[in-house]
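> sequence and predicted structure below; questions after.
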Amino acid sequence: MKYVVVLGDGMADYPMKELDNKTPLQYAKKPNIDMLAKKGTVGLVKTIPEGIPPGSDAANLSVMGYNPRVYYTGRSPLEAVSMGISLLPTDVALRCNLVYLSEDESNYADRTMIDYSSDEISTEEARVLIEAVNAALKNQNINFYPGISYRHCLVWSNGKTGLGCTPPHDILERKVTDYLPKEESGMLLDLMIKSYDILKDHPVNRSRRDRGLRPANSIWLWGEGRKPALASFSEKYGKTGTMISAVDLLKGIGLCAGLESVDVEGATGNIHTNFIGKANAAIAELDSGKDFVYVHVEAPDECGHRYEIENKVKSIEYLDQKIVAPILEGLKKHRDYRVLVLPDHPTPLSLRTHTSEPVPFIIYDSTREVVSEAQCYDEAEAGKTGIFVGEGYKLMDWFITGKI
């Protein structure tokens, strides 16, 4: 038996008047996913436990079969692991975004969060900027590590958690005044303020302005945590597996769970990603003997944060055409297989951030096709079936064993 998870990050949504009062999932043309819904089991699953912030970190841990209440320690240590950073038990890792803040105000706290990704700055430009920040601000306890595009990491030796940090994508077009770190010593805020002075006139940013691009004029620190100790996925489920994602967070979850991670050329984490390359990588992993692949697609989430209605619909259609369709074709040679399709959480366009509502899922088993109560795959159809998994981490048990 082969097992494939196809996860469209943030794919679930609310009805939009611009989409004839349909959600993006209802509006999108997705014949392959709808076919799986008609022949599989469709329901709702709550991936975010009460009291835990609705992030992709906790949600994907849940989908992977790990109870966030037990294993969730924060987002950044998972990303640090993916980046090859060795963390001691006393280290605290923080996500370090390169953001674009408004520039007319003299006081840092009065600036507005314009863009959490600095126009999705290139990895090459970002590396230069993070290296400049590290050269100026590192000390025996603080080190900055460059990552991909706007996503980077700070490691704080003997650091603290519970710092009151806010994800920058949650405060777009808002003044940052009420969202600055609440850490007692003020060290993190001091690093952010100093980074603005380092970056605002950096040659990389002067060049970006000349090309009509937004500069990356500040770091933004958030998502702190310590390295989690995940039980091995292979020991937990008796399956070998691979994570396929362009996002360090998902790669880190996979690596911490003992899965392999495959980098796909052209995989970007946005709508311009190499969808077909991810599908081909998944089939190659299964053909090479792996039992399980987890294909993560970030694009719907990015479109939700950026209020890109048309692109969110398009990202779902691409996922159907360029990932689900070729994976189903590649699975035919294996005959016995299961496919799980779902989002990790909603990212409603109207809110531009994550929410905690249950999300729709499909479990399709090629050896046990059924006549589903769902006619297609979307939030409303999933709700009609009456199937509800209240503890999201139990869905993986159901998917692997066939029993809930």
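In hand now; what should we look at?
> contacts and neighbour counts: CA atoms only from here.
OK.
> how about the helices in the stretch 151-300 of the chain?
According to DSSP state H, counting those that start in this stretch, the stretch 151-300 of the chain carries its helices in the segments 187-199, 203-210, 233-237, 248-256, 275-287, 299-305.
> one more structure, for comparison:
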Amino acid sequence: MKYLLILADGMADYKIEELGGQTPLQYARTPNMDILAPNSFIGAVRTIPAGYPPGSDVANLAVMGYDPRQFYTGRSPLEAASMGIELNSQDLALRCNLVTLSSERNYADKTMVDYSAGEISSAESASLIDSINRKLGNQTFAFYPGISYRHLMIWKSGADKSIELTPPHDISDRPIGIHLPQGPDGEVLLNLMTASEEIMSEHPVNQSRVERGLNPASSLWFWGEGTKPQLDSFEMKYRLKGSVVSAVDLVKGLGICAGLRPVKVEGATGGIVTNFAGKIRAALDELKAGQDFVYLHIESPDEAGHQGDLKAKIWAIEQIDQEVLGLLRAEIDGFDDLRILLLPDHPTPLQLKTHTAEPVPFLIFDKNHLYPSKLKYFNEETASNGHFIEEGHQLMDLFISNGRG
């Protein structure tokens, strides 16, 4: 049996008046989902345990079959694994976003204009992070370039630091004052953030972006702190050899920590516009080459949700249906046995521009064992009338065992 999990990040949403009271998933044109749904096992799953933040780190950990209450140690260490950064038990990893803040003189009076600095390119941001590391890096702090606006800082021997940090996408268009680093050690990070402002304001990359009418990367923003994780091997856990296809360091790193083989796809960006067809092509090639399981992650609808862009979110969902599921259905006969799991990791409601913890819809389709369903479509509403899984990490057990309740 071959297993393909397609994770459409942040695809779930709330009903929107502009769409006639439908969610973007309900409204979008999804003919391939519509063909699969009547013969699939459909339900809803709670991917965020009570008391945990509704982040992609917690949610994807659960979807991959690991109980966050046992295995979660923070977001950034997973990204470090993807970037090949070795951590010891005393290192603290922190996500280091490049963000655009408003222009008030006093740092605490500024507003979060853009959590992604206009989805800045990886080449531009690498140049900025290099300058930051040369001027702010030392034996205690080291900065590492990632993809687009997503970067990493390692605080050596900082595992026991007391800090409270806020994800920048949680405060889009809002004043940052009450969301600056808190706790006894928060001032250290705030000093780095304020120091980064002057460095980046003078940088040629930002000067060029301003001249082109693009949002500059005006400051660092720290969040997602954590220490080195210890995950059980996915292969030992499920007796399946697997791969992970993702352009996002978080999910790629999670897969690496679980022993999955990372697969790079040319043109995969981790943004709204990405190489949808290339990703599913890579996933199918992995299965054909002998892997038993592939975790295919697509960030696009989540980024659209964070930006509050309704048109882009609908487009992202339709691209997943057309480019990903369309190619999958065209080639499904090339597999003797294939089971598919499709779901988001969490909702990213457009009206909130951030993640929420409500249960998300899931669909399991087994090529050779169709499951005639009364639920004719795949969306948040139909899933709420299907099978419900309270513990998110148990969904993988269901998927691998028999694909139905």
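Noted; the coordinates are in hand. Predicted, not measured: the structure shown is a model, and the values here were computed from it.
> quick TM-score on the pair, please.
Overlay of the two chains. TM-score (TM-score structural alignment, normalised by the length of the first structure): 0.98; 402 aligned residues with a C-alpha RMSD of 1.0 Å.
> coming back round to it: out of the helices of the stretch 151-300 of the first structure, which is the most enclosed?
For the helices of the stretch 151-300 of the first structure, the largest average neighbour count (mean count of other C-alpha atoms under 10 Å) is found in helix 299-305, namely a mean of 27.
> ok, average deviation of it from the second structure?
Mean deviation of helix 299-305 of the first structure relative to the second structure after superposition (mean C-alpha distance after the TM-score superposition for the first structure): 0.5 Å.
> same for the helix or strand just after that helix, what does it pack against?
Sequence-wise, the next helix or strand downstream of helix 299-305 of the first structure (DSSP states H and E) is helix 309-318. Applying 3 or more C-alpha pairs under 8 Å, 6 or more residues apart in numbering; DSSP states H and E, one finds that helix 309-318 of the first structure makes contact with helix 24-27, helix 299-305.
> follow-up on the earlier one: between the helices of the stretch 151-300 of the first structure, which one is nearest to Met83 of the first structure?
Judged by C-alpha to C-alpha, the one of those that comes nearest to Met83 of the first structure is helix 248-256, at 6.9 Å.
> so which elements touch that closest one?
helix 56-63, helix 76-82, strand 241-244, strand 260-262.
> longest helix in the first structure, by number of residues?
Criterion DSSP state H: the longest helix present in the first structure is helix 123-137.
> and that one with helix 203-210, angle?
Per axes from the mean of the first three to the mean of the last three C-alpha atoms, to 10 degrees, the angle that helix 123-137 of the first structure makes with helix 203-210 is 140 degrees.
> after helix 123-137 of the first structure, next one along is what?
Sequence order places strand 142-148 as the next helix or strand after helix 123-137 of the first structure, per DSSP H and E.
> run through who's touching that following strand.
83, 122-123, 126-127, 130-131, 133-134, 138, 152-157 (C-alpha atoms under 8 Å, 6 or more residues apart in numbering).
> isn't Pro228 of the first structure right up against Thr73?
Yes. At 6.2 Å, Pro228 of the first structure counts as touching Thr73 under the criterion of C-alpha atoms under 8 Å.
> now do the shared contacts for those two.
Counting by C-alpha under 8 Å, 6+ apart, nothing touches both Pro228 of the first structure and Thr73.
> hmm, back to that, which stretch of the second structure lines up against the longest helix of the first structure?
Using TM-score structural alignment, the residues of the second structure aligned to helix 123-137 of the first structure are 122-136.
> want to throw the helices and strands packed on helix 248-256 of the first structure into TSV with mean neighbour count?
Listed next are these as TSV, based on neighbours: other C-alpha atoms under 10 Å:
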stretch	mean neighbour count
helix 56-63	25
helix 76-82	27
strand 241-244	25
strand 260-262	18
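> need the ones you listed in TSV (columns: distance to His169 of the first structure).
TSV is the format used below for those (distance: least, C-alpha to C-alpha, whole Å):
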stretch	distance to His169 of the first structure
helix 56-63	13
helix 76-82	15
strand 241-244	24
strand 260-262	26
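> closest one to Val4 of the first structure among the ones you listed?
Proximity to Val4 of the first structure (C-alpha to C-alpha) singles out strand 241-244 among those, at 9.6 Å.
> after superposition, how close is that closest one to the second structure?
Compared with the second structure after fitting, strand 241-244 of the first structure deviates on average by 0.6 Å (mean C-alpha distance after the TM-score superposition for the first structure).
> what stretch of the second structure does that strand fall on?
Going by TM-score structural alignment: strand 241-244 of the first structure matches residues 242-245.
> now do the residue of the second structure positioned farthest from its centre against Thr194 of the second structure, distance only.
In the second structure, Arg105 marks the outermost C-alpha relative to the chain mean, sitting 33.2 Å out by C-alpha atoms, centre = their mean. Per C-alpha to C-alpha, to the nearest Å, Arg105 of the second structure is found 11 Å from Thr194 of the second structure.
> Asp249 of the second structure now?
26 Å.
> cool, Val265 of the second structure as well?
Plainly put, Val265 of the second structure is 36 Å away from Thr194 of the second structure if you go by C-alpha to C-alpha.
> on the three-state scheme, the closest residue to Phe388 of the first structure other than its chain neighbours is what?
The shortest distance from Phe388 of the first structure to any non-neighbouring residue, by C-alpha to C-alpha, 6 or more residues apart in numbering, is to Leu44 (4.9 Å). Assigned by DSSP: H, G, I helix; E, B strand; the rest coil, the conformation of Leu44 of the first structure is strand.
> enumerate every residue touching Leu44 of the first structure.
358-361, 379, 382-383, 387-389.
> tell me which two in these are the farthest apart.
Greatest spacing in those, by C-alpha to C-alpha: Glu379 and Val389 (14.2 Å).
> and Phe388 of the second structure, what does it touch?
For Phe388 of the second structure, the contacting residues are 43-45, by C-alpha under 8 Å, 6+ apart.
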